[in-house]
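In: okay, predicted coordinates and the sequence, questions at the end:
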Amino acid sequence: MTAPSKPRPPAFDPDDVNESNFTSYPEMHRAANQTRYNRRLGNHAGLKNFGVNLTRIIPGGQSSFRHAHSRQDEFVFVIEGEVVLETNSGAQVLTAGMCAGFPAGTGDAHRFINRTTRDVKLLVIGDRTADDEISYPDVDMRAVLGPDGVYKFTTKAGDPL
């Protein structure tokens, strides 16, 4: 049996994509959200219309603050581990092979929490629709996607963060 060869573009090994726990959240909200690590697979592939992230959440970590998008859809597939999905209707446990979808504009705020002792891996897919707004019901924060493709964060009242 021969060893597999290194894939040629457009194929690639996700492990070759840098993993980062960077978050664009304002400083006061960063620490709680640096317990998850993303490999930005869609960016690596040059995708423009939607994003694809391989997200690893360490034990005790969360994917983000609970949030809902006004214009962007999200889809999450659990690749490995057991994770708690929190939405407006409560919490439920998802295991490898399960998935969840979050249509834009529903206001159903969601996040994923790792309450186990092992890492969780998620495949997260979302579109990049312009003029998106993100609401965060559990923290005093909101975000608006600017024309430059960068989210601008404010308090719920609109004050800069």
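Out: Right, received. Where do you want to start? Numbers count the residues shown, from 1 in each chain.

In: all contacts plus neighbour counts: C-alpha atoms, from now on.
Out: Noted.

In: residues contacting the nearest residue to G149 once chain neighbours are set aside?
Out: Excluding its sequence neighbours, the residue lying closest to G149 (Cα to Cα, 6 or more residues apart in numbering) is A130, at 7.7 Å. With contact set as Cα atoms under 8 Å, 6 or more residues apart in numbering, A130 has these partners: R71, L145, G146, P147, G149.

In: here's the one I want to compare it with:
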Amino acid sequence: MYVLSGEVTLYVGEENYLMRAGMCAGFRANGTPHHLKNNSTDDATIIEVGTRVSCDAVSYATDDLVAVMGLNGQWVFEHKNGEPY
């Protein structure tokens, strides 16, 4: 993840970091859950590059949300108990 302009807060587990233009961060597969949030009133632009090769499910740590790769190759969103979203 690379911040092109503005500033965002990067949340990694229980920690958070203010990220400004020119700063970057990387995340290893199956690592600590993370997300970004723009807490300012100004726009921010980021580039995020990655791959989900051989990934068939993603669980969102702070939300009741799981993304599961369907048989048709498209993501299906479910609650953590398996009920459709």
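Out: Yes, it's here. These numbers were taken from a predicted model, which means no experiment stands behind them.

In: what TM-score do we get after superposing?
Out: Here the TM-score for the pair of chains, by TM-score structural alignment, normalised by the length of the second structure, is 0.86; 85 aligned residues with a Cα RMSD of 1.5 Å.

In: picking up where we left off before, which residue lines up with the residue nearest to G149 of the first structure in the second structure?
Out: In the second structure, the residue matched to A130 of the first structure (TM-score structural alignment) is S54.

In: quick check: closest non-adjacent residue to the residue nearest the centre of the second structure.
Out: Centroid-nearest residue in the second structure, with Cα atoms, centre = their mean: H35, separated by 4.5 Å. Distance criterion Cα to Cα, 6+ apart; nearest residue to H35 of the second structure, sequence neighbours excluded, is Y11 at 5.4 Å.

In: ok, E78 of the second structure - how many residues close by?
Out: When neighbours are counted by other Cα atoms under 10 Å, E78 of the second structure registers 16.

In: can you give me the strands for the first structure?
Out: Per DSSP state E, the first structure carries strands over the ranges 19-20, 36-40, 50-57, 68-69, 74-80, 82-87, 90-95, 99-102, 111-113, 120-127, 133-136, 141-145, 151-154.

In: which one, of these, ends up nearest to M28 of the first structure?
Out: Among the strands of the first structure, strand 141-145 comes nearest to M28 of the first structure, with 10.5 Å by Cα to Cα.

In: counterpart of the closest one in the second structure, which residues?
Out: Matched against the second structure by TM-score structural alignment, strand 141-145 of the first structure falls on residues 65-69.

In: that older thread, which one in the first structure is aligned with the residue nearest to H35 of the second structure?
Out: Matched by TM-score structural alignment, Y11 of the second structure corresponds to E86 in the first structure.

In: distance of the spatially closest residue to V124 of the first structure that is not a sequence neighbour from R30 of the first structure?
Out: Once flanking residues are discounted, V124 of the first structure sits nearest to V76: 4.5 Å by Cα to Cα, 6+ apart. Computed with Cα to Cα, to the nearest Å, the distance linking V76 of the first structure and R30 of the first structure is 22 Å.

In: got it, and V120 of the first structure?
Out: Using Cα to Cα, we find V120 of the first structure at a distance of 20 Å from R30 of the first structure.

In: H35 of the second structure and E14 touch, don't they?
Out: No: H35 of the second structure is beyond contact range of E14, at 11.3 Å (criterion: Cα atoms under 8 Å).

In: give me the distance between M23 of the second structure and L4 of the second structure.
Out: 8 Å.

In: distance check, the residue nearest to the centre of the second structure against T62 of the second structure.
Out: The value you get for H35 of the second structure to T62 of the second structure, if Cα to Cα is used, is 10 Å.
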